[in-house]
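J.: Using only what follows, build the 3D model:
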Amino acid sequence: MHTLTQRALAPDLARGVMLLLIALAHAHMYLLPQTTGFRSYALDGSTLDMVVTGVQITLVDGRAMPMFAALFGYGFVQIAARQGDDARRVLRRRSVWLLVFGCAHALLLFFGDILAAYGLLGLLFAGAVRWKDRSLLVFAGLWLVVHGAATALAGLQIAEFGGAAGLASATDPVTAMIDRLMSWGVLTPFLLVDLIVPFLLGVLAARRKMLIEPHEHQKALRAIAFGGIGTAVMGGFPLALVDTGVWNGAPEVALYVLHGLSGVAGGLGYAALMGVLAVRLTQGPVVRALAACGERSLTCYLLQSAVFVAVFVPYAGGLGSRLGTAAASGIAVLTWLATVATAEVLRRNDLNGPAETLLRKLTYR
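T.: The predicted structure is shown next:
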């Protein structure tokens, strides 16, 4: 078993913090508003709801997933280095099981599952760990155009038919399972399109050991963090103005595309920021707990969804029809803190997360 002292801090710290962003991005999807904007936030909330919506659209939505995609690519290189000639087969087997985990997650808990998209990504790009650096950069640059075009098509659909609303409105578990699987089947390919560029750049960063040896790359990490997060803020803020009703008559689809593309830079920037902080932070109780959460990120991610179902959906807690965005985000923060505490208890008892243990057994047999 890998303990914290045997692992690089930066990747686990990044995953632990990323789970907060994912919780914030997902919680509002369990609400039942009548009308929603481009990022599926309610358009008729209180002033506080609108403020929270604006902050999350600018800093969270479309930023957490690229961050994890970069970390996913980073991890692929590390696994490949350990497995040698058997690397591609192991990576693909792991990806198949991630796809199975994602399907089960969507069936039982959340239509917006991201595990399956990462599984598909791994199946399609397991060989990318052996690509030349130039090939990674050229393909990433060309795919960014595809990403922009796909985002524009999605934006046109939203502009014509409105944002998604009521996707967690089923009043009985069986109907909810059917609805989730149908939504998941449509959403997953679109998520895959968004993940390819940061995944490939994560592979490139792993070859340079930018997060494993962050002290050697502080100048580059600071530049990526400042440039990436700055780009995300500038690219996300205009759409935040649209979705909060501040800016009417704006070029909505163009701003939706800008938000999506700038999210790639934001995800890379957040990951780089964790590399900067890993050098500067002492490994006190808080940092160790966050890293423990990141080391058990699969378990903690699934726990988030389980809590959200228990709290929000009509056939359980039923708060999805009564709360606004701000309250849902507050619940998301509390849920994340609970998963951090759970991960720290597991760490202190020298235990891996159950989901990680199962995935490893299935992958390595």
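J.: contacts, neighbours, all on C-alpha from now
T.: Noted.
J.: could you show me where the helices are in this structure, in order?
T.: 9-27, 47-59, 64-83, 87-108, 115-125, 133-161, 173-207, 218-243, 252-280, 285-295, 297-312, 325-348, 354-364 (DSSP state H).
J.: Excluding chain neighbours, what is closest to residue 66?
T.: Nearest-residue entry for residue 66: residue 267, 4.8 Å, with adjacent residues in sequence omitted and distances by C-alpha to C-alpha, 6 or more residues apart in numbering.
J.: Contact partners for the one you found?
T.: Applying C-alpha atoms under 8 Å, 6 or more residues apart in numbering, one finds that residue 267 lies in contact with 63, 64, 65, 66, 67, 68, 70, 198, 228, 229.
J.: sorry, back to before: possible to save the helices of the chain as CSV with distance to residue 38?
T.: Below are the helices of the chain laid out as CSV (distance: least, C-alpha to C-alpha, whole Å):
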stretch, distance to residue 38
helix 9-27, 13
helix 47-59, 10
helix 64-83, 17
helix 87-108, 22
helix 115-125, 21
helix 133-161, 6
helix 173-207, 15
helix 218-243, 7
helix 252-280, 7
helix 285-295, 30
helix 297-312, 22
helix 325-348, 15
helix 354-364, 33
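J.: Here is a second sequence; please produce its structure as well for comparison:
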Amino acid sequence: MSDRLTTSVRVPEIDALRGLALFGILMVNVWFFADPGGPAGGPAGGPAGGQISDQAVRLLVATFFEGKFYLLFSLLFGYGFVVLRDSTTPHTVRVIGRRLAALGVLGVLHGLTLFYGDILVTYALAGTLLLATRTMTTRARWATAAAITAGVSLLIIGSALLVLAAGPAGSGAAALGPGTASDTPGEAFAANAGTYGAILPSVVLFQGPLALAAFHAGAALAERGVLRPHPPSRRVLVRVAVVALPPGLAVSALQAHLAQQGGEGLSLLATGLSVAASPLVTIGYAAAFLLLLRSRPGRALGRVMAGAGRISLSNYLGQSLMLCLVFTGYGFGLADQVPLPAVPVVVVGLYALQLGASHLVLARFGTGPVEAALRRFVRRTPAL
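T.: Here you go, the predicted structure:
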């Protein structure tokens, strides 16, 4: 994912943005482990019930995190695709193809053993389509990204309206999470693998088009020279943040509220609104974060987060491993044991560990373990 040709062509802001995306992904994924009994495991799922503090945490996480940071990760994947495509490396198409194949294999292993919500298989499939359209013009990329996002959003919203018009619907059964019935490692594996096999087609069919849209948008940004070699001006970043964040977060708050009400129709409507609003929030977050990086505290924070972003593939898989060790039968088995308001605190602690570990690994080895293995597989040589 973040593995580039050489450190000399790295863009620090891109690495820092990847580090930010990793934090947001962890804040969303943790609920599938910490609260696997909740509907769909997600922070906003299920009817509004329980303690007010629990409802507030779910609402805030759904509003500010859900759907935004996987999208940022996907934008950066598309950005990195163009950097690799435009490199002087011989046989670039073959290299990218082997990377995608390796990601697919890693994704299957990750989904079966650690987290059924794996994104790597979807990335591999959508990335193959991106590779097939590598000569597409920048304007066509923008049009494709917009059309896919609008189409998916309208399709889901239309389906929701039909369900709501048909009458009340139940809230649906809770999804089996990796922490469910997992007092032992064997039970943890069985629960996760069973869920992965059941939901993989729907995950690919839903997330695949959205990932492809984000890939095209990220590729278009790279082709336009955004962040290469310099970030946009402060005025541009302020304008983007001011224009994108208020409406995007307003719709996201409505989406989170609807998702908490329960029922198939409202849940579908919330999903459709999330698809429409998340690109605005994601772009607004990126602009605001790039503004922060221009301050003295922001520069220090950016350097720390860039280390995690440089080895984002290792850290993405490492997050699932940490969550399994904390919440499932692979480790301490704390699923449904941690009060919901404390879950974000756990996330901050785990992410801090990742930041520290990333810098130790980079200082010692110069790259992450998964990135090193992927590089050897793709190049068939220990070094680039």
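J.: hang on, the earlier thing: can you tell me which of the contacts of residue 267 of structure 1 carry over to structure 2?
T.: Counting by both residues aligned by TM-score structural alignment, their matches' C-alpha atoms under 8 Å, these that remain in contact in structure 2 are 63, 64, 66, 67.
J.: Identify the residue of structure 1 aligned to residue 247 of structure 2.
T.: With TM-score structural alignment as the criterion, the equivalent of residue 247 of structure 2 in structure 1 is residue 231.
J.: OK, contacts around the closest residue to its match other than its chain neighbours?
T.: Among residues not flanking residue 231 of structure 1 along the chain, residue 262 sits closest, at 5.9 Å (C-alpha to C-alpha, 6+ apart). Remark: with contacts taken as C-alpha under 8 Å, 6+ apart, residue 262 of structure 1 is in contact with 228, 231, 232, 235, 236.
J.: Can you tell me which of the residues you listed is nearest residue 254 of structure 1?
T.: Comparing the contacts of residue 262 of structure 1 against residue 254 of structure 1 with C-alpha to C-alpha places residue 235 closest, at 10.6 Å.
J.: what's the counterpart of residue 91 of structure 2 in structure 1?
T.: Aligning on TM-score structural alignment places residue 91 of structure 2 opposite residue 86 in structure 1.
J.: Of the contacts of residue 262 of structure 1 - the most surrounded one?
T.: Counting neighbours by other C-alpha atoms under 10 Å, the top entry in these is residue 236, with 31 neighbours.
J.: Roughly how far does it sit from residue 152 of structure 1?
T.: The gap separating residue 236 of structure 1 from residue 152 of structure 1 is 15 Å, by C-alpha to C-alpha, to the nearest Å.
J.: Equivalent analysis for residue 265 of structure 1, please.
T.: 18 Å.
J.: For those two, indicate the residue with more neighbours.
T.: The neighbour count for residue 265 of structure 1 versus residue 152, taken as other C-alpha under 10 Å, is higher for residue 265 (25 against 19).
J.: so what's the nearest residue to that one once chain neighbours are set aside up against?
T.: Excluding the flanking residues, the one nearest residue 265 of structure 1 by C-alpha to C-alpha, 6+ apart is residue 228, at 4.4 Å. Contacts for residue 228 of structure 1 (C-alpha under 8 Å, 6+ apart) come out as 262, 265, 266, 267, 268, 269, 270.
J.: just residue 291 of structure 2 next, same as before
T.: With C-alpha under 8 Å, 6+ apart, residue 291 of structure 2 has these contacts: 234, 237, 238.
J.: ok, so of those, who is nearest residue 95 of structure 2?
T.: Checking the contacts of residue 291 of structure 2 one by one against residue 95 of structure 2 (C-alpha to C-alpha), the nearest turns out to be residue 237, at 34.4 Å.
J.: Thought residue 283 was touching the closest one, still the case?
T.: No. Checked against C-alpha atoms under 8 Å, the pair residue 237 of structure 2 and residue 283 is beyond contact range at 9.8 Å.
J.: if we can go back for a sec, dump the kept ones among the contacts of residue 267 of structure 1 to TSV, plus neighbour count and distance to residue 12 of structure 1.
T.: Converted to TSV, those look like this (neighbours: other C-alpha atoms under 10 Å; distance: C-alpha to C-alpha, whole Å):
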residue	neighbour count	distance to residue 12 of structure 1
63	31	17
64	27	14
66	27	16
67	28	12
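J.: tell me which of those is nearest to residue 313 of structure 1?
T.: Closest to residue 313 of structure 1, out of all of these and judged by C-alpha to C-alpha, is residue 64, at 23.7 Å.
J.: Tell me which residue of structure 2 matches up with the closest one.
T.: Using TM-score structural alignment as the criterion, residue 64 of structure 1 maps onto residue 69 of structure 2.
J.: ditto for residue 116 of structure 1
T.: Checking TM-score structural alignment: residue 116 of structure 1 goes with residue 121.
J.: same deal with residue 101 of structure 1?
T.: Looks like residue 101 of structure 1 aligns to residue 106 there (TM-score structural alignment).
J.: Let me see the contact set for its match.
T.: Contact analysis of residue 106 of structure 2 by C-alpha under 8 Å, 6+ apart lists 120, 121.
J.: Kindly report the same for the one 10 residues further on.
T.: Counting by C-alpha under 8 Å, 6+ apart, residue 116 of structure 2 makes contact with 110, 178, 192, 193, 195, 196, 199, 200.
J.: Which ChimeraX command selects the buried ones in these?
T.: ChimeraX command restricting the contacts of residue 116 of structure 2 to the buried ones, with burial defined by 16 or more other C-alpha atoms under 10 Å:
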select :110,178,192,193,195,196,200
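J.: which of the contacts of residue 116 of structure 2 lies closest to residue 60 of structure 2?
T.: Distance to residue 60 of structure 2, by C-alpha to C-alpha, is smallest for residue 178 among these, at 23.3 Å.
J.: what do we get in structure 2 for residue 73 of structure 1?
T.: Aligned partner of residue 73 of structure 1 by TM-score structural alignment: residue 78.
J.: separation between its match and residue 260 of structure 2?
T.: 33 Å.
J.: Could you do residue 103 of structure 2 as well?
T.: Per C-alpha to C-alpha, residue 103 of structure 2 is found 34 Å from residue 260 of structure 2.
J.: Could you do residue 294 of structure 2 as well?
T.: According to C-alpha to C-alpha, residue 294 of structure 2 and residue 260 of structure 2 sit 38 Å apart.
J.: Test my guess that residue 35 of structure 1 contacts residue 163.
T.: Yes. Counting by C-alpha under 8 Å, residue 35 of structure 1 touches residue 163, with 7.2 Å between them.
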